[in-house]
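>>> Quick one: sequence plus predicted model below, questions after.
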Amino acid sequence: MTATTSDGAPVVADGIVVVDKPAGLTSHTVVARIRRLAGTRKVGHAGTLDPMATGVLVVGLNRATRLLGHLQLADKSYDATVLLGAATTTDDAEGEILTTAPVDGVTAEAIEAAVSRFRGEISQVPSKVSAIKVDGRRAYERVRAGEEVALKARSVTVSRYDVLDVRPGPSGLAVDISVDCSSGTYIRALARDLGAELGVGGHLTALRRTRVGSFDLSVAHTLESLAQSFAWLPIAEVAAGTFPRYDADAEQAAAIRTGRPLSGVKLPAGQTAMFDPTGTFLALYEAHGPVAKPTAVFVG
């Protein structure tokens, strides 16, 4: 959706912007730019991307910032390039090289066999330069301050891990991969662990997020295009496309607006988007036995 005032400034209500983040910018910087473009301070994002990474960053505007926490954004997809033959301090190309090894004996068959060990539910130690907090401070802050950081392994799910291409790199063997995974999976750690499994070391040289939940690159906009014409998905459209829909009558809508429980309303399992007779998105409700109760109200 795109709308402007008479002087050309965007008129932005509650909604979602899917940004195709460029390399070199932090997610925080992207949010700051969206604030200026949208003319609102109430902007937040879901799923941080590192500065070197590009691709899908889901940004909420105004009341839709509260909707972000209810959207199914746990499953993500990435395209990436791993360079085998060198391990780095950050598990990516921005770090210092720790070790190098010849890759002459590494075959495509060996790479595929190693990759297969990282499919499904796996135990993964996050990268030391992740945003995980250690005693109140981000791990990457401690690493950059010269501290040694030890992070605990966590269970993540890699539902797809495909090898797309294997080719000679500038100083090793470049492996293009495509991954579907659960939230909390670190692609840098997959690169590191693939190199370790093959005994030659490895690190990430390129990363592009192609999907977050139901939002993919087909609905993403560059910052340049948003500066020319600010486009967003209205909150009602996002809610209707994400959750089961219930169209309330006028009496029910009045109760929903104030977050009151509804009796005698049958809702499916999970959250349901509640709309008033005019099509305005009001709230998310959940069934609790014979009573429907609110999980979040977005009006009033």
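Yep, it's here.

>>> only C-alpha atoms for contact and neighbour calcs from this point on.
Will do.

>>> Surely Thr205 is within a helix?
No - when DSSP: H, G, I helix; E, B strand; the rest coil is applied, Thr205 is found to be strand, with no helix at that position.

>>> what's the spacing between the residue nearest to it when sequence neighbours are not counted and Ser171?
Sequence neighbours aside, Ala93 is the residue nearest to Thr205 in space, at 5.2 Å (criterion: Cα to Cα, 6 or more residues apart in numbering). According to Cα to Cα, to the nearest Å, Ala93 and Ser171 sit 12 Å apart.

>>> Same question for Gly289.
Taking Cα to Cα, one finds Gly289 at 62 Å from Ser171.

>>> Those two: which is more packed in?
Using other Cα atoms under 10 Å as the criterion, Gly289 and Ser171 rank with Ser171 on top: 14 against 11.

>>> which residues touch the more buried one?
Gly85 (Cα atoms under 8 Å, 6 or more residues apart in numbering).

>>> again, only using 10 Å
Residues near Ser171 by Cα atoms under 10 Å, 6 or more residues apart in numbering: Leu83, Leu84, Gly85, Ala86, Thr100, Ala101, Pro102, Val103.

>>> Tell me where the stretch 1-150 of the chain has helices.
If DSSP state H, counting those that start in this stretch is used as the criterion, the helices of the stretch 1-150 of the chain fall at 27-38, 64-67, 108-116, 139-144.

>>> Comparison target, given below:
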Amino acid sequence: MNSGILLVDKPQGITSHDVVARTRRLAGTRKVGHAGTLDPMATGLLVLGVNHATRLLHHLVGLDKEYLATIRLGWATTTDDAEGEPLAAASADRLDAATDEAVEAGMRLLTGVIEQVPSAVSAVKVAGKRAYQRVRDGEQVELAARTVTVAAFELLALRHGDGFVDVDVRVACSSGTYVRALARDLGAGLGTGGHLTALRRTRVGAFGVDEAAPLEGLDVAAALLSPADAASRALPVVRLTAQHAVDLGHGKRVEASAAPDTAAGEPIAAIGPDGRLVAIVERRGDTLKVVTGFPAEEDGA
């Protein structure tokens, strides 16, 4: 099995680790990883790396994301989603006041660069232990706010039900943003409480869910994107001469005149004349230094 990046459309009701485990069996290798999990209730795009391409995942984790979601106004829950215990219900007057205009005004307050407190039931580590595990162990968890960017928080539809209002939204955001926390905070701002009932990840960087293969009947070899293809869609690219490809392959620095003008420390995909991803590099003065090397594929690798 060659190395590559795999785009999978995760079904509802299983964990991201379940997808990784199934892909390991299908690919016949233990070397499968992911560039960011989805909750079991969520569906949509998972970006996986197979074999040497797992080294690329570190450079894909920070890509921006896009989601389609449904937020239910009417009550909050202990987990900020439908799997948690319900908290106090909102009054009918509060729900009647949740008009399109009021909801959009609340969403505008949660758009742009904001300070967001992650959901207590999240994968954020607190003193070396996942927050969700601390909650399951009966601990009270208070997480610090973090700066995130919500580039778009768009109202798609609003439906009034019996004791609730369902709000369909599109969210485009920086990595590390919790859509569950947006649901919680929108409901808190409107005085209705709120939680997430559906979530689908539609995009990670330049990778769209419309390109993703369903997990059922997955043909890993046929679905693999080459490391060079994946890296060139996520990062700036420098095209190497044959000699520079050899030198970088040996860990040497090469001169940077052909590289795009990037900030120091920004990763660049270095692609050889044969179209292979040789390394992820970064500028160091007038040279390029290897950050992550990618060995040439061997038969059966």
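Good, I have the coordinates. What you see is a predicted model; the values in this text were computed from it and never measured.

>>> Burial check on the counterpart of Ala220 of the first structure in the second structure, number of neighbours?
Here Ala220 of the first structure is matched to Ala212 in the second structure, going by TM-score structural alignment. When neighbours are defined as other Cα under 10 Å, Ala212 of the second structure has 19 of them.

>>> residue range for stretch 24-40 of the first structure in the second structure?
The aligned range for stretch 24-40 of the first structure is 13-29, by TM-score structural alignment.

>>> quick one: buried residues of the matching stretch?
Thr15, Ser16, Val19, Val20, Ala21, Thr23, Arg24, Ala27 (16 or more other Cα atoms under 10 Å).

>>> so who does the last one touch?
This means Ala27 of the second structure. By Cα under 10 Å, 6+ apart, the residues touching Ala27 of the second structure are Met1, Asn2, Ala21, Val50, Asn51, Leu218, Asp219, Val220, Ala221.

>>> Give me the distance between it and Leu6 of the second structure.
Taking Cα to Cα, one finds Ala27 of the second structure at 11 Å from Leu6 of the second structure.

>>> which neighbours do those two share?
Val50, Val220, Ala221.

>>> In strands, which of the residues you listed appear?
In this view, these that belong to strands under DSSP state E are Val50.

>>> Please, a ChimeraX command that selects the buried ones among the shared contacts of Ala27 and Leu6 of the second structure?
Burial among these is assessed by 16+ other Cα under 10 Å; the matching ChimeraX selection reads:
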select :50,220
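
>>> and which of the shared contacts of Ala27 and Leu6 of the second structure is nearest His58 of the second structure?
Val50 (13.1 Å; Cα to Cα).

>>> Could you check how many residues crowd around the closest residue to Ile34 of the first structure other than its chain neighbours?
Spatial nearest neighbour of Ile34 of the first structure, excluding adjacent residues (Cα to Cα, 6+ apart): Val43 at 7.4 Å. By the measure other Cα under 10 Å, the count of residues near Val43 of the first structure is 24.

>>> Tell me how far Val43 of the first structure lies from Thr89 of the first structure.
Computed as Cα to Cα, the Val43 of the first structure to Thr89 of the first structure distance reads 33 Å.

>>> so which of the helices of the stretch 1-150 of the first structure gets nearest Gly201 of the first structure?
helix 108-116 (12.4 Å).

>>> Determine the set of other helices and strands touching the closest one.
strand 154-168, strand 173-181, helix 187-198 (3 or more Cα pairs under 10 Å, 6 or more residues apart in numbering; DSSP states H and E).

>>> any idea which of those is most buried?
For those, average neighbour numbers computed from mean count of other Cα atoms under 10 Å are highest in helix 187-198, which has a mean of 23.

>>> now that one: which residue numbers in the second structure?
Residues 179-190 of the second structure are where helix 187-198 of the first structure lands, counting by TM-score structural alignment.

>>> so how many other residues sit close to the alignment partner in the second structure of Glu112 of the first structure?
Under the alignment (TM-score structural alignment), Glu112 of the first structure pairs with Glu104 of the second structure. A total of 16 residues lie near Glu104 of the second structure under the criterion other Cα under 10 Å.

>>> now do Arg209 of the first structure
Using other Cα under 10 Å, Arg209 of the first structure is surrounded by 23 other residues.

>>> swap in the one 10 residues further on?
The number of residues packed around Val219 of the first structure, counting by other Cα under 10 Å, is 16.

>>> ok, now the one 5 residues further on?
The number of residues packed around Glu224 of the first structure, counting by other Cα under 10 Å, is 9.
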